[in-house]
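Student: Everything below, folded, please.
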Amino acid sequence: MSGHAPDLTALEARIGHRFADQDMLALALTHISAVKGAGPRVRSYQRLEFLGDHVLGSVVSHMLYATFPNAEEGELSRRLAELVREEACAEVAQDMGLGDHLRLGPGESQSGARQRRAILADVAEAVVAAVYLDGGYTAASGVVERFWRSRLEAPRRPLRDPKTVLQEWAQGRGLPPPAYRDVARTGPDHAPSFRVAVELPGLAAAEADGNSKQAAQKAAASAFLAREGVVTESGA
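Tutor: As a prediction, the model looks like this:
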């Protein structure tokens, strides 16, 4: 295709899909600020972003279903939300190198839009849609697999707050809510360390440290769960 800079070909290689219609990729990279004339939303990535959101959700849902055969619906939903949230999509956009190829109006370009998380997340979804429209579901699945698989297998943050998991575990055994007790506070005022114990009737307490009381409570709950052999991420 003529009329486009060669760097889109390099970007195609990074994404993992050679476009039959490279205009589709160019559209996925076009912010509304770069469009002049009538109907700017239609000629920016916004429609593609709408489609890509659903294509991504479908592909990731299938990946989760196949990867975690013992996971229940609630856990699959939590994992899906983690993988398609704005921060995760923006990270993928950075991995793809999309920021350098964004088509922006002068104002947006000067305001740091190339590094703006919301824009990067939208463009990542738009690229998924562009691949889907250009090469079909199989092509889109391949790109999602390439960039989301490692995130799926090793979530960047805990899927559930350990305090919530421990409370539900206790409730399921007819026990009262866990009690958190401050054990010690050490260190200087600018960098304190807190030690907290979590207690449940009839069971040994678990203690842990943290740089805040909340962090220490979470660490104590995690220690308690680990000791009792509670699996918080079924199928992981």
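
Student: Every contact and neighbour count from this point should use C-alpha atoms.
Tutor: Will do.

Student: measure the residue nearest to the spatial centre of the chain to Ala10 for me?
Tutor: For the chain, the residue nearest the mean C-alpha position is Ala88 (3.0 Å; Cα atoms, centre = their mean). Relative to Ala10, Ala88 is positioned 23 Å away (Cα to Cα, to the nearest Å).

Student: one step back: okay, and the residue nearest to the centre of the chain sits in which element?
Tutor: Assessed by DSSP states H and E, Ala88 sits inside helix 86-96.

Student: buried set for that helix?
Tutor: Across helix 86-96, burial judged by 16 or more other Cα atoms under 10 Å covers Glu86, Ala88, Cys89, Ala90, Glu91, Val92, Ala93, Gln94, Met96.

Student: quick check, nearest of the residues you listed to Leu104?
Tutor: Closest to Leu104 out of those is Ala93 (15.7 Å), distances taken as Cα to Cα.

Student: contacting residues around the residue nearest to the centre of the chain?
Tutor: Taking Cα atoms under 8 Å, 6 or more residues apart in numbering, we find Ala88 in contact with Glu82, Ala121.

Student: Check which helices and strands the longest helix seen in the chain is in contact with.
Tutor: As assigned by DSSP state H, the longest helix anywhere in the chain is helix 117-153. For helix 117-153, the packing partners by 3 or more Cα pairs under 8 Å, 6 or more residues apart in numbering; DSSP states H and E come out as helix 22-28, helix 46-67, helix 73-84, helix 86-96.

Student: In a markdown table: those helices, plus distance to Ala34.
Tutor: A markdown table is the format used below for those (distance: least, Cα to Cα, whole Å):
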| stretch | distance to Ala34 |
| --- | --- |
| helix 22-28 | 11 |
| helix 46-67 | 12 |
| helix 73-84 | 26 |
| helix 86-96 | 19 |
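
Student: one more to line up against the first:
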Amino acid sequence: MTPSAEILAFMGRLGHDFARPEFLVRALTHGSIASATRPDNQRLEFLGDRVLGLVMAEALFHADTQASEGQLAPRYNALVKGETCAALARQIGLGEVLKLGRSEMLSGGRRKEALLADGMEAVIAAVYLDAGFETARRVVLNLWRDRLDTIEDDPRDPKTALQEWAQANGMKPPAYEQTGRGGPDHAPVFHITVRLDNGETAAAQGSGTKRSIEQAAARTLLERLEGRE
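Tutor: This next block holds a predicted model:
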């Protein structure tokens, strides 16, 4: 097949020229527009997740030969989580070339974090199927290079860190409550409050995913608690 101009431009941003562009087209096809003759990207997402995982695990293993498993695991999780995949998808304009059904487009699908993360994993699988593991590894490392170079020694997400703080202080895990919602349907603004057993609370709001707003609330509360220690 002859790729469109927008697909060719995306290949350039991705850093791989597909010999079989049909792999890429499938990777960009969401279930909302799929059909019997036009399969969606879910199987590729499954494969891409594993390819990404191996590349990141190998890179971390060789980058710090003295790190323990307990140190490597949170770094790995920070690099392969959905938020990271979605951020890199935005960086290369993946949302602009996603193939979506009308209802998904109208609901802001090109900006949805889950769709971008899934699409990023599917694209990685497409590169792997088109050119093999070494090429997929090169593409992934090029995209993730800055994050690999700046990964923190303890990059636990704030929700995990707050839960560990609560458990260390004899409390139940933090409770998160959606206390409000505003904005248009395609870009909702969530209001989230986190609460601990001892009555401590913190709130955050924003137009990201509910999980990202929960992370922001957890970060605010954790910084306050750690500031008292």
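
Student: TM between them?
Tutor: Once superposed, the chains reach a TM-score of 0.69 (TM-score structural alignment, normalised by the length of structure 2), with 175 aligned residues with a Cα RMSD of 2.6 Å.

Student: rewinding a little: start and end residues in structure 2 for the longest helix of structure 1, please.
Tutor: Using TM-score structural alignment, helix 117-153 of structure 1 corresponds to residues 113-149 of structure 2.

Student: what about the matching stretch, start to end distance?
Tutor: 24 Å.

Student: Flag every buried residue along it.
Tutor: Quick answer for stretch 113-149 of structure 2 (16+ other Cα under 10 Å): 113-130, 133, 135-137, 139-141, 143-144, 148.

Student: returning to what we had before: closest one to Val183 of structure 1 out of the buried residues of helix 86-96 of structure 1, please.
Tutor: Ala88 (36.9 Å).

Student: Find the nearest non-adjacent residue to the residue mapped onto Leu72 of structure 2 from structure 1, please.
Tutor: Superposed on structure 1 with TM-score structural alignment, Leu72 of structure 2 falls opposite Leu76. Leaving aside its chain neighbours, Leu76 of structure 1 sits nearest to Leu64 (6.6 Å; criterion: Cα to Cα, 6 or more residues apart in numbering).

Student: Now do the same for that neighbour: its match in structure 2.
Tutor: Match for Leu64 of structure 1 (TM-score structural alignment): Leu60.

Student: Mind telling me what Asp100 of structure 1 corresponds to in structure 2?
Tutor: Checking with TM-score structural alignment, Asp100 of structure 1 has Glu96 as its match.

Student: on that earlier part again, close enough to count as contact, the match of Leu72 of structure 2 and Tyr65?
Tutor: Yes - counting by Cα atoms under 8 Å, Tyr65 is a contact partner of Leu76 of structure 1 at 7.4 Å.

Student: So for these two, which residue has more residues nearby?
Tutor: Of the pair Leu76 of structure 1 and Tyr65, Leu76 is the one with more neighbours under other Cα atoms under 10 Å, namely 19 against 15.

Student: who's in contact with the more buried one?
Tutor: Ser61, Leu64, Tyr65.

Student: now Asp122 of structure 1
Tutor: By Cα under 8 Å, 6+ apart, the neighbours of Asp122 of structure 1 are Gln46, Glu49, Cys89, Ala90.

Student: Next: Ala67 of structure 2.
Tutor: Contacts of Ala67 of structure 2 by Cα under 8 Å, 6+ apart are Phe61.

Student: Confirm that it sits in a helix.
Tutor: No - Ala67 of structure 2 is assigned coil when assessed by DSSP: H, G, I helix; E, B strand; the rest coil, not a helix.

Student: how far away is it from Met1 of structure 2?
Tutor: 46 Å.

Student: Also Leu72 of structure 2?
Tutor: From Leu72 of structure 2 to Met1 of structure 2 the distance is 42 Å (Cα to Cα).

Student: Just give the closest residue to Arg181 of structure 2, not the sequence neighbours.
Tutor: Phe190 (4.7 Å).

Student: coming back round to it: the residue nearest to the centre of structure 1 corresponds to which position in structure 2?
Tutor: Looks like Ala88 of structure 1 aligns to Thr84 there (TM-score structural alignment).

Student: how near is its match to Ser107 of structure 2?
Tutor: 22 Å.

Student: likewise Thr150 of structure 2?
Tutor: 34 Å.

Student: Give me the more crowded residue out of these two.
Tutor: Ser107 (14 against 8).

Student: mind listing what Leu80 of structure 1 touches?
Tutor: Leu80 of structure 1 neighbours (Cα under 8 Å, 6+ apart): Gly57, Val60, Ser61, Leu64.

Student: Swap in 7 Å and give it another go.
Tutor: For Leu80 of structure 1, the contact set (Cα atoms under 7 Å, 6 or more residues apart in numbering) comprises Val60, Ser61.

Student: For Ser33 of structure 1, see how far away it is.
Tutor: With Cα to Cα as the criterion, Leu80 of structure 1 and Ser33 of structure 1 are 31 Å apart.

Student: do Tyr180 of structure 1 as well
Tutor: Distance, Tyr180 of structure 1 to Ser33 of structure 1, by Cα to Cα: 52 Å.

Student: same deal with Glu75 of structure 1?
Tutor: 39 Å.

Student: Pick out whichever of those two has more residues nearby.
Tutor: Glu75 (19 against 16).

Student: Now do the contacts for the more buried one.
Tutor: With Cα under 7 Å, 6+ apart, Glu75 of structure 1 has no contacts at all.

Student: quick one: it from Tyr65 of structure 1, how far?
Tutor: Distance from Glu75 of structure 1 to Tyr65 of structure 1, by Cα to Cα: 11 Å.

Student: ok, and the closest non-adjacent residue to Glu86 of structure 1?
Tutor: Nearest non-adjacent residue to Glu86 of structure 1, counting by Cα to Cα, 6+ apart: Ala121, 5.5 Å away.

Student: Oh, that last question was meant for Ser33 of structure 1, not what I typed.
Tutor: Nearest non-adjacent residue to Ser33 of structure 1, counting by Cα to Cα, 6+ apart: Gly105, 4.6 Å away.

Student: swap in Thr2 of structure 2?
Tutor: Using Cα to Cα, 6+ apart and skipping residues adjacent in sequence, the residue nearest Thr2 of structure 2 is Pro21, 7.7 Å away.
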